[in-house]
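*Asks:* Below are the sequence and a predicted model for it; my questions follow.
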Amino acid sequence: MSEIVILLAVLVGAGGIAGIISGLLGVGGGIVIVPVLFFVFEVLGIDLAVRMHLAVGTSLATIIFTGFISARSHWKKGSVDTALLKSWGPAVAVGVIAGTVLGGNVRGQVLTLVFAVVAALVALNMAFKPSEKAKKRELPGSPLKELLGGIIGLFSVMMGIGGGTLSVPIMSFFNYPIRLAVGTASALGMIIAIPGTIGYAWFGWGAPQLPPFSIGYVNLLGLVAIVPLSMLTAPWGAKIAHTISPAALRYCFAGFLALTSIRMFMSLI
């Protein structure tokens, strides 16, 4: 029993950290929640066959709540590009549907590898991004812009993240101001999290070796432990994002991704 209490405390703490990161980086907090859930489920002895699916599905469920709070905070500060949101939204949603079908049917090790590889690539991109004096670029037109949106939705839902992990670097590459990129990414997280959660619950329905209080690949105990504090701290992160320098924000983003990638690679060895 004491072990369960400790693990619940870890999840509650992870929720608080995830909320801050959600508001700070526009990533929905999944970049923290997925690894924490993965290792907590490991300690609880949950089978490897469903462990990563549970971490991803539960993370997406938490993003419905933290993403909403984060997006609202950024909206109030005027840092959500509604035009881009409208043009990217349908393509992201199509990618989410495809990614949910794929993610709900592949082995857990595949999801873990996808998470580790993408996080590492994005961390490198953000850490070594050229200065703002580099050649100016604009977002491409159709159909390449829609293809980028589909890729964001596909990989985000397979990783259990809110989309900021991919959309923030892409928008930064095309010289979007980092704060506007973070705010828009937080809104994209809602488009990813809601259908993604439904999909993982559906594909995991009746799966063997699921822990108690699970609806498919969504664990309600993890959800309840993480969400309250993450919703409380998400506005703090959004406030911090508007007070620190863009360069510091970018390096903070890269650092978290690098550490997470290393941990997930270690789990595969």
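*Replies:* All right, it came through fine.
*Asks:* Every contact and neighbour count from this point should use C-alpha atoms.
*Replies:* Noted.
*Asks:* next structured bit after the longest helix seen in the chain?
*Replies:* Counting by DSSP state H, the longest helix found in the chain is helix 48-76. Note on helix 48-76: by DSSP states H and E, the next helix or strand toward the C-terminus is helix 82-103.
*Asks:* okay, pairing it with this:
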Amino acid sequence: MKASAETPMQQSSFAMDIYFIVALLTLGAFTGFFAGLLGIGGGGIMVPALTMLFVQQQFPAEHIVHMALATSMTAIVPTAIASLRAHHQHQAVIWPVVIKIAPGILLGTFAGTFLASYLAAKPLAIFFSCFMALVALQMVLNRKPKPSHQLPGALGMSTVGTGIGGISALVAIGGGTLTVPFLVWCNIRLPIAIGTSAAVGLPIALAGAAGYAVNGWGISNLPNYTLGYIFWPAVLAMAAMSFITAPLGAKLAHRLPITLLKKIFALLLIGLSVHMLVTVFGN
């Protein structure tokens, strides 16, 4: 009788766990594809989705957004590796730009995680959504850069990298939503800007993951299997799928019209930003 009474609960718990895992695998596949397609780390997709999934798992409300940011940033590491390899094979990465911008990226991203960890969940969600909406608007307006715009020197690139890294840490993106528009503004063709941005996403992800691990260290009421704010089951599930699908997106990025790429980018960011606000404020 006791075993019979426990069976429905066990089945419900098992079903919930399966749903959670399948959702993470699907999210990883979806994120990896768009990471390769648009040169983004995927945080703009992962953070809203993880926020919703963590709410459903009844994780501590005060840490949900921080965990989504940290987990997303960590999962970007293998996604960025897969994406940059694919774009490099298409000769779409300007490596001197990556090298010049990397020092500022590392500094800005690591420092930005400290500010993100200090802020409460709702202000973080508002900042994330507003930022993504502005990026989407910029892409929709499709303003053409002046022909005179060129890439700055080493100091200028490092300064730009610090700003990109800091904002990327606050919204857990691989930097593509900033790096791509910046490179296009400097008259770099969009497919090359996407490929270079994919490479820039790797130092952003590494510095961001380290920062969120440090800032979440010692927090007592986090779920099991966390390192700092990083929830490792989600990282592993998403990374496994994104590593497969990122090269597929990168391949498609060099075949689709540029105007269509920009529209896909903008619509995706707007939809996910709105959904994240609804999720956080409805919780």
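*Replies:* Yep, that arrived. Small disclaimer: the values here were computed from a predicted structure and weren't measured.
*Asks:* coming back round to it: have a look at how far, on average, the longest helix of structure 1 is from structure 2.
*Replies:* Compared with structure 2 after fitting, helix 48-76 of structure 1 deviates on average by 0.7 Å (mean CA distance after the TM-score superposition for structure 1).
*Asks:* Please check which part of structure 2 that helix corresponds to in the alignment.
*Replies:* Across structure 2, the stretch matching helix 48-76 of structure 1 (TM-score structural alignment) is residues 61-89.
*Asks:* and what of stretch 235-242 of structure 1?
*Replies:* Per the alignment by TM-score structural alignment, stretch 235-242 of structure 1 matches residues 247-254 in structure 2.
*Asks:* Report all helices and strands that the helix or strand encompassing Leu137 of structure 2 contacts.
*Replies:* Element membership for Leu137 of structure 2 (DSSP H and E) is helix 121-141. Other helices and strands packing on helix 121-141 of structure 2, by 3 or more CA pairs under 8 Å, 6 or more residues apart in numbering; DSSP states H and E, are helix 64-89, helix 154-171, helix 176-185, helix 258-282.
*Asks:* With distance to Phe110 of structure 2 as extra columns, can I get these in a markdown table?
*Replies:* Below are those laid out as a markdown table (distance: least, CA to CA, whole Å):
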| stretch | distance to Phe110 of structure 2 |
| --- | --- |
| helix 64-89 | 11 |
| helix 154-171 | 7 |
| helix 176-185 | 17 |
| helix 258-282 | 24 |
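*Asks:* got TSV for those, with distance to Gln57 of structure 2 and mean neighbour count too?
*Replies:* Shown next, in TSV, are those (distance: least, CA to CA, whole Å; neighbours: other CA atoms under 10 Å):
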stretch	distance to Gln57 of structure 2	mean neighbour count
helix 64-89	10	28
helix 154-171	22	24
helix 176-185	29	23
helix 258-282	13	17
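*Asks:* wait, which of those helices is closest to Ala120 of structure 2?
*Replies:* helix 64-89 (8.5 Å; CA to CA).
*Asks:* Next, the angle helix 258-282 makes with the closest one.
*Replies:* Using axes from the mean of the first three to the mean of the last three CA atoms, to 10 degrees, one finds that helix 64-89 of structure 2 and helix 258-282 are set 160 degrees apart in direction.
*Asks:* and helix 64-89 of structure 2 with helix 154-171, angle?
*Replies:* 140 degrees.
*Asks:* What's the match for Phe131 of structure 2 in structure 1?
*Replies:* Per TM-score structural alignment, Phe131 of structure 2 is aligned with Val118.
*Asks:* Could you report the neighbour count for that match?
*Replies:* 17 (other CA atoms under 10 Å).
*Asks:* That one and Ala254 of structure 1: what is the separation?
*Replies:* 12 Å (CA to CA, to the nearest Å).
*Asks:* for structure 2, which helix is longest?
*Replies:* helix 2-38.
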